[in-house]
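**Student:** can you look at this prediction? I've put the sequence above it.
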Amino acid sequence: MKEKICVDEDAYVEGNSDVEVDFGKVGTDKNDDYDAYDPGTDSDGANSWHSLEMKTPPNSEDELEEETESDEVFPVFREGARFGELHLEVGMKFKTKWDFKEAVREYTIQEGRRIRFNKNDRNRLRAVCKVKECGWVIFASKDRDDTCWQVKTFRDDHSCAREDKNRAANRNWVASKLVKKVRKYPNFRHCDANTFFKTKYDLSLNRNSISRALSDARNLVYGDEKAQYAMVRDYGETLLKTNPGSTVKICTIPQPNGDVIFEKMYVCLSGCKNGFKAGCRPLIGLDGAFLKTVFGGQILSAIGQDANHHIYVIAWAVVEVENTANWKWFLELLHADLGDYKTHGWCFISDMQKVHYC
């Protein structure tokens, strides 16, 4: 007994009553795949469909459900995109949670919006717009193989207005943008940084934020000044090793906990000393200048003049302050290196009366 089994208005299958019918397929072509029923695209009426198979939307936020296997190739986030060209999308993969978080930060600064992370744990991270009425949201979680983070939800539709002040532009972010500028322009100033962020990033930053970020950027380029003082003795040993016959004196102040504080340092290289004696005019200029560093201080110097009337550095010292005691200490060491000034007939010139008291 054969019967006709209706599948839809236009197709039917002929066979016995015990024959299985695949309601997910119509026709005989095994390669014909049909999408889930979509009322917006149905052309056969309200009672027809292409398939009974229910597929999970690609931006589903049900991160706890087992993910369906797919051969789809998802984009991988690449660092280094120019500001204004950063692009995020559903399915994009990130190596670490930190990479995803920083990419979201960069993207929100680029768009001029404020966000907050309302879900942040070991396996999930969700960011939403700070304006409650705005529907912008992005969500990412670890993939099932625990090898990367992947964007599962992204609604990139802001209903709020753009702002030129953004707390996402924190100290680390601002400093990272200033590193290249500081490396290229050593005298890059606060006003230059303010103009730079306003022009390129459309950001208005307060004075303290720029000052702290500039300090961090200089530390990244030139090194931490405090850490450099810990290498003063290594610096002195290197000078003595590479310039035999030189003089290096380092004075420190001991502390009860065993540490020491740098006080002053004197340097006279053998090449400078011998060169002055051999070919410079019998004239020594003495002067001091302020050091524009975090810890301040002053530098005392003894300068000669060569046959071409050019400045010739003889010796220098770094001290806390320019006073009689430090000038006396400096001149005593200079006298020991060069010899008696009366015997050689050297003349000293200084614009500071404190030197004559020594």
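**Tutor:** Everything's here; your move.

**Student:** use CA for all of it now, contacts and neighbours both
**Tutor:** OK.

**Student:** next, count neighbours for Cys6.
**Tutor:** Using other Cα atoms under 10 Å, Cys6 has 11 other residues around it.

**Student:** tell me the contacts of it?
**Tutor:** By Cα atoms under 8 Å, 6 or more residues apart in numbering, the contact list for Cys6 reads 12-13.

**Student:** how close does it sit to Asn16?
**Tutor:** Cys6 sits at a distance of 13 Å from Asn16 (criterion: Cα to Cα, to the nearest Å).

**Student:** with Val174 instead?
**Tutor:** Taken as Cα to Cα, the span from Val174 to Asn16 is 74 Å.

**Student:** and the two? Which one has more around it.
**Tutor:** It is Val174, of Val174 and Asn16, that has more neighbours when counted by other Cα under 10 Å, with 21 against 12.

**Student:** hang on, isn't the more buried one packed against Ser215?
**Tutor:** No - taking contacts as Cα atoms under 8 Å, Val174 lies outside contact range of Ser215: 10.9 Å.

**Student:** comparison target, given below:
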Amino acid sequence: MAHTPHYHPCDMVKDIASDYGVRVPYHQAWCGREVAVRYLHGDVRTSYDMLRWYSERVMEMNPGSIIDMVVDEETHRFKSYFLCFAACAYGYEVGCRPLIFLDGSHITDKMQGVILAASALNGNDELFTIAFAIADSETYENWK
């Protein structure tokens, strides 16, 4: 599982049938894959819960960083998390061209969402990440 992250349950069913001669239902293979992924990478919900701890450590080690976490007050569901390290903001000010590039990438796991990033070009024409956000959806409000 660790070496084959895209190992699908239908492939598991076929492999178990050919290797061991046992017919495993699809839903059982799917559940087994979920257990393996959780064992290898941890529970996704726990990762979101650790954002508060991570934010405290960032502020401890990199004072002046900007962090904003938004949670829906009614449902207590995660909405967005914005992070700009103070060191990255300083790096942009002193070593990058005055042009910011915005890009988004969709998260395709069970929790869904999007990663939004603001980057610039440094003196070597390399991308330099200034800030990023994790959000539940790609909306104008989240980009702002």
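**Tutor:** Alright, I've got the coordinates. What you see is a predicted model; the values in this text were computed from it and never measured.

**Student:** where along the second structure do the strands fall?
**Tutor:** In the second structure, the strands defined using DSSP state E lie at 66-71, 78-84, 101-106, 114-121, 127-135.

**Student:** which residues of the first structure does the longest one align to?
**Tutor:** Aligning strand 127-135 of the second structure against the first structure (TM-score structural alignment) gives residues 311-319.

**Student:** buried stuff in that stretch?
**Tutor:** Neighbour counts using 16 or more other Cα atoms under 10 Å place 312-319 of stretch 311-319 of the first structure among the buried residues.

**Student:** then stretch 99-110 of the first structure?
**Tutor:** In stretch 99-110 of the first structure, counting by 16+ other Cα under 10 Å, buried: 99-101, 103-110.

**Student:** do the same with stretch 88-96 of the second structure
**Tutor:** 89, 92, 96.

**Student:** burial of the residue lying closest to Ile134 of the second structure once chain neighbours are set aside, as a residue count?
**Tutor:** Once flanking residues are discounted, Ile134 of the second structure sits nearest to Ile115: 4.6 Å by Cα to Cα, 6 or more residues apart in numbering. Neighbour count of Ile115 of the second structure, defined by other Cα under 10 Å: 19.

**Student:** then Asn118 of the first structure?
**Tutor:** By the criterion of other Cα under 10 Å, Asn118 of the first structure has 12 neighbours.

**Student:** for the counterpart of Gly95 of the second structure in the first structure, which residues are in contact?
**Tutor:** Alignment note (TM-score structural alignment): Gly95 of the second structure maps to Gly279 of the first structure. The contact partners of Gly279 of the first structure, by Cα under 8 Å, 6+ apart, come to 306-307.

**Student:** how about Arg33 of the second structure?
**Tutor:** Pro9.

**Student:** hang on, the earlier thing: for the match of strand 127-135 of the second structure, which outside residues touch it?
**Tutor:** In contact with stretch 311-319 of the first structure (Cα under 8 Å, 6+ apart) are residues 263-269, 272-273, 276, 297-306, 326, 330, 334.

**Student:** and stretch 235-249 of the first structure, by the same measure?
**Tutor:** 265-271, 337.

**Student:** can you lay out those as a markdown table showing distance to Pro244 of the first structure and neighbour count?
**Tutor:** As requested, the contacts of stretch 235-249 of the first structure are exported to a markdown table (distance: Cα to Cα, whole Å; neighbours: other Cα atoms under 10 Å):
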| residue | distance to Pro244 of the first structure | neighbour count |
| --- | --- | --- |
| Met265 | 18 | 19 |
| Tyr266 | 16 | 22 |
| Val267 | 13 | 22 |
| Cys268 | 11 | 24 |
| Leu269 | 8 | 22 |
| Ser270 | 7 | 19 |
| Gly271 | 9 | 13 |
| Asp337 | 13 | 19 |
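
**Student:** now flag whichever of those is closest to Thr293 of the first structure.
**Tutor:** Met265 (15.9 Å; Cα to Cα).

**Student:** quick one: Cys10 of the second structure and Gly32 of the second structure, what's the gap?
**Tutor:** Distance from Cys10 of the second structure to Gly32 of the second structure, by Cα to Cα: 12 Å.

**Student:** and what of Thr75 of the second structure?
**Tutor:** Applying Cα to Cα to Thr75 of the second structure and Gly32 of the second structure gives a distance of 30 Å.

**Student:** more neighbours: those two, which one.
**Tutor:** Set side by side, Thr75 of the second structure and Gly32 show more neighbours around Gly32, with 14 against 7, by other Cα under 10 Å.

**Student:** what is the neighbour count of Lys93 of the first structure?
**Tutor:** Neighbour tally, Lys93 of the first structure, other Cα under 10 Å: 25.

**Student:** before we move on, what about Val260 of the first structure?
**Tutor:** The burial count for Val260 of the first structure: 13, using other Cα under 10 Å.

**Student:** ok, it - contacts?
**Tutor:** Counted by Cα under 8 Å, 6+ apart, Val260 of the first structure has contacts 252-254.

**Student:** nearest to Phe348 of the first structure among the residues you listed?
**Tutor:** Checking the contacts of Val260 of the first structure against Phe348 of the first structure by Cα to Cα gives Thr252 as the nearest, at 29.1 Å.

**Student:** what does the closest one align to in the second structure?
**Tutor:** Taking TM-score structural alignment, the alignment pairs Thr252 of the first structure with Val71 from the second structure.

**Student:** just to check, that match is in contact with Arg77?
**Tutor:** Yes - at 5.6 Å, Val71 of the second structure counts as touching Arg77 under the criterion of Cα under 8 Å.

**Student:** any buried residues in the longest helix seen in the second structure, and which?
**Tutor:** With DSSP state H setting the assignment, residue counts place helix 26-41 as the longest helix in the second structure. Buried residues in helix 26-41 of the second structure, counting neighbours by 16+ other Cα under 10 Å, are found at 29-30, 33, 37.
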